[in-house]
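1. build me a model from this:
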Amino acid sequence: MWAPLRGLAVRRCDDEGLINGTWVAGAAGAAGAAGAAGEADEVGAGGEPPRFVVQRVSPIFAPEVHDDIEAVTAHLAGRGLATPRLLRAEDGALYARDSAGAVWRVMDFIPGRTHHRVGSPALARAAGALVARFHRAVDDLEHAYRHVRAGAHDTALHMERLDGAATGGEGRRLADAILDAWRTWQGRLDMPLRHCHGDLKISNLRFSDAGEGICLLDLDTLALQSIDVELGDAWRSWCNPAGEDATEARFDLEIFAAAVAGYREVRPFGAQEREALADAVERIALELAARFCRDAFEDRYFGWDAVRFSTRVAHNLHRAAGQLSLARAARRQRGEIARLLAGG
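-> Take a look at the predicted model:
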């Protein structure tokens, strides 16, 4: 289906993520990955990086998502930014189906490093600057998305669904705490929509060995959404050193300050953006807490760690409590968050 793949060794990616099946294709005889825990560049024989990433796309993404990826990456490339690009199949299509109907795609491999946590202010600053370059580059993009995830960040709707799903016991008590926190949240929900990546966890950003941001990866979540949702979700992830599997979270102001400084140097915040962003981490943490807690009742959506937890329900209650803890930490530090956003 893709002529450039012929003769290349293809192997499963050691660090493929949770949704799409991922392989790398490189020079004949390509070996395994270098480095530990997926933090280093993928390399093959002779130290050469792979040439392409091959993915079996999850059915949660409609095939039309490739039209969106093509439009945004073409725009980014036209602005001089590094970005993975789709390789067209021999028939000119952006993707192909196999005999079982599964959707496959091939994209350029971007050499660099992948990190799974923000371990230093320097990395946070580079991440903030990279996201700002992306946002600045797509400020003038004109594109109507074909693949739309309706209600993905409709926080009020997630709360309604939680209230309807929660029955009794420990889960209901946790649900009530989440719903109470949402009722007393005092942020704003009226920010304009803009082009966003949609899932800025740190492993979706590519860095050089020197620590500079190169490009954004995993582009299936591209969408129109507000900047407080985009950055609130990024900071929720980057600034919680305990991670999503700890019930006692901490919001790291040093990491946050560095991320904000890196972003602001490239694309300064407007007054309304600063106001909305001051409450954004709390909002998105509560939203994710509601989603985890709801799945503790419905028991069908999120993956779970069967080694650490006896059931998906137990893992989801644990994660919901952690996100509620993070939301409370962000609320306690709201004044400092606002000051840092203002350049203090």
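2. only C-alpha atoms from now on, for both contacts and neighbour counts.
-> Noted.
3. would you check how far apart the closest residue to residue 245 other than its chain neighbours and residue 231 are?
-> Using C-alpha to C-alpha, 6 or more residues apart in numbering and skipping the chain neighbours, the partner closest in space to residue 245 is residue 319 (5.6 Å). Distance from residue 319 to residue 231, counting by C-alpha to C-alpha, to the nearest Å: 21 Å.
4. in the chain, where's the longest helix?
-> Scanning the chain for the helix with the most residues, using DSSP state H, yields helix 312-332.
5. got the buried residues for whichever helix or strand comes after that one?
-> Downstream of helix 312-332, the first helix or strand assigned by DSSP states H and E is helix 334-341. For helix 334-341, a neighbour-count test (16 or more other C-alpha atoms under 10 Å) marks 334, 336, 337, 338, 340, 341 as buried.
6. what angle separates helix 334-341 from helix 312-332?
-> Counting by axes from the mean of the first three to the mean of the last three C-alpha atoms, to 10 degrees, helix 334-341 lies at 70 degrees to helix 312-332.
7. so what touches the longest helix of the chain?
-> Contacts to helix 312-332, defined as C-alpha atoms under 8 Å, 6 or more residues apart in numbering, come from residues 171, 174, 178, 236, 240, 244-251, 279, 281-283, 285-286, 288-293, 295-297, 299, 302-306, 309.
8. I have a second one here; can you model it like the first so I can compare?
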Amino acid sequence: MDIELQDVVSQFPQLRGIKHIQPIQSGLINRTYRVITDGADDYILQRINHQVFTDVDLLQHNIGCVTSHIRTKLIERGEPDVERKVLRFLSTAAGKTYYFDGAHYWRACVYIRGSHTQAEVTPDTAYLVGLKFGEFESMLADLPEKLDETIPDFHNMEFRMAQLREAVQADKAGRREKVQALIDEIGRDADEMCLAERLYREGKLPKRICHCDTKVSNMLFDADGKVLCIIDLDTVMPSFVFSDFGDFLRTAACTAPEDEPDTDKIHFNREIFRAFAKGYLESAVSFLTPLEIEMLPYAVRLFPYMQAVRFLTDYLNGDTYYQTQYAEHNYVRALAQYRLYREVGKAVPEMQAFISKEIDKVYSPWRTQGSTERKI
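-> So this is what the prediction gives:
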């Protein structure tokens, strides 16, 4: 064990009897290790990327509130094996769930034995993702503690459009003329795609506690393929439910990589949509408002549109945010995401019909509460 890790683990009294610490390669943000001990439990040790998550105290406050609330809910409903179904973070001798060594922030949680992650997206796994993340939001719908954004304006479309307009005006990399046609196309739909923020200000659309990084690899499965719990809680924060619904489908229901240069290969996988939406509505419909349900197709359109805006902004700024493999990479990404946005738009009537049918199956009373008539 190197000196840095030796000092870190000594700050968590529960980390004793250590046999080995091995790096875990998965994950792009934090540096992660598995701590193997001679006791009943192993642990996960992470060095938090505080360049991304600048307020670590807020970050850990959010995670602590969420895991404590979920644990209470699981116990109240008599769920067996609770400790394998929600993460448990360790405290330092000072009583915090993180340790600052003067340069880096560290945290540790109990490793859930017999668990594994999956990466492949199939209709079956898409259904499980929808079901589990809908349940996750449902359990947190009555969370009494106030949470704040760990990444401010992360999924704020108005903010992302403002960034694009600034980038267009500044034209730091001298690329505006080349991409003017795409800028104009994106601009034509900007007002429509910023609808959520306006409805929120009008008091018509709530923010929920959402995961904001919805994907198959952020769930732990047991040996029988059953979902144990949701992991990677750094982005759990107040957001529109569209964050969990739309961003999953942006990647999982696209038939090509997000940087596919041949846009003719980019289509919207409607089977994945149906599987995910079915699972999500089964577990989330009890707390969703009629307007939230009505706007779920908007959510599916929103996220490729938002990502196209973000890639294009970075391209205009000279590729300062996203890592690129070649000079036009961000422009190719923006074109690919905009093509997906258009492909999703073609599927809106089908999505609306499917959601309506599923709602009738799982919970019809919402229709009697009234629905805002709005073309989305």
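9. now the TM-score, please.
-> Once the chains are overlaid, their TM-score stands at 0.85 when taken by TM-score structural alignment, normalised by the length of the first structure; 316 aligned residues with a C-alpha RMSD of 2.3 Å.
10. returning to what we had before: what's the residue nearest to residue 245 of the first structure aligned with over in the second structure?
-> Taking TM-score structural alignment, the alignment pairs residue 319 of the first structure with residue 333 from the second structure.
11. for the residue positioned nearest the centre of the second structure, give me its contacts.
-> Nearest to the mean C-alpha position of the second structure, by C-alpha atoms, centre = their mean, lies residue 213 at 1.3 Å. By C-alpha under 8 Å, 6+ apart, residue 213 of the second structure lies in contact with 235, 243, 244, 247, 248.
12. in the second structure, mark out all the helices, start to finish.
-> Secondary structure of the second structure by DSSP H: the helices cover 3-9, 56-76, 123-139, 157-170, 176-188, 190-193, 195-201, 242-252, 270-284, 290-294, 296-316, 329-346, 348-362.
13. looking at those, which one is packed in the most?
-> Mean neighbour count, computed with mean count of other C-alpha atoms under 10 Å, is highest for helix 296-316 among those, reaching a mean of 25.
14. matching residues in the first structure for that one?
-> Using TM-score structural alignment, helix 296-316 of the second structure pairs with 277-297 in the first structure.
15. wait, doesn't residue 359 of the second structure sit right on residue 281?
-> Yes: checked against C-alpha atoms under 8 Å, the pair residue 359 of the second structure and residue 281 is within contact range at 7.2 Å.
16. tell me how far the counterpart of residue 77 of the first structure in the second structure lies from residue 85 of the second structure.
-> Using TM-score structural alignment as the criterion, residue 77 of the first structure maps onto residue 71 of the second structure. Computed with C-alpha to C-alpha, the distance linking residue 71 of the second structure and residue 85 of the second structure is 8 Å.
17. do residue 229 of the second structure as well
-> In terms of C-alpha to C-alpha, residue 229 of the second structure sits 5 Å off from residue 85 of the second structure.
18. equivalent analysis for residue 73 of the second structure, please.
-> With C-alpha to C-alpha as the criterion, residue 73 of the second structure and residue 85 of the second structure are 11 Å apart.
19. go on, residue 309 of the second structure?
-> Remark: distance between residue 309 of the second structure and residue 85 of the second structure (C-alpha to C-alpha) = 37 Å.
20. neighbours around residue 213 of the first structure, how many?
-> Using other C-alpha atoms under 10 Å, residue 213 of the first structure is surrounded by 24 other residues.
21. for it, give me its contacts.
-> Residue 213 of the first structure neighbours (C-alpha under 8 Å, 6+ apart): 126, 127, 129, 130, 205, 206, 207.
22. residues near residue 248 of the first structure, how many?
-> Neighbours around residue 248 of the first structure, by other C-alpha under 10 Å: 17.
23. contact partners for the corresponding residue of the second structure for residue 25 of the first structure?
-> Alignment note (TM-score structural alignment): residue 25 of the first structure maps to residue 35 of the second structure. Contacts of residue 35 of the second structure were listed using C-alpha under 8 Å, 6+ apart, and they are 18, 19, 20, 21, 22, 42, 43, 44, 45.
24. ok, residue 175 of the first structure next?
-> 162, 163, 166, 290, 293, 294.
25. need these in a markdown table with distance to residue 97 of the first structure, can you?
-> Converted to a markdown table, the contacts of residue 175 of the first structure look like this (distance: C-alpha to C-alpha, whole Å):
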| residue | distance to residue 97 of the first structure |
| --- | --- |
| 162 | 37 |
| 163 | 40 |
| 166 | 40 |
| 290 | 36 |
| 293 | 36 |
| 294 | 34 |
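26. re earlier: how close does the residue nearest to residue 245 of the first structure get to residue 312 of the first structure?
-> 11 Å.
27. can you check residue 122 of the first structure too?
-> 36 Å.
28. tell me how far residue 298 of the first structure lies from residue 155 of the first structure.
-> Counting by C-alpha to C-alpha - residue 298 of the first structure and residue 155 of the first structure are separated by 18 Å.
29. and residue 270 of the first structure, by the same measure?
-> Relative to residue 155 of the first structure, residue 270 of the first structure is positioned 23 Å away (C-alpha to C-alpha).
30. cool, residue 126 of the first structure as well?
-> 29 Å.
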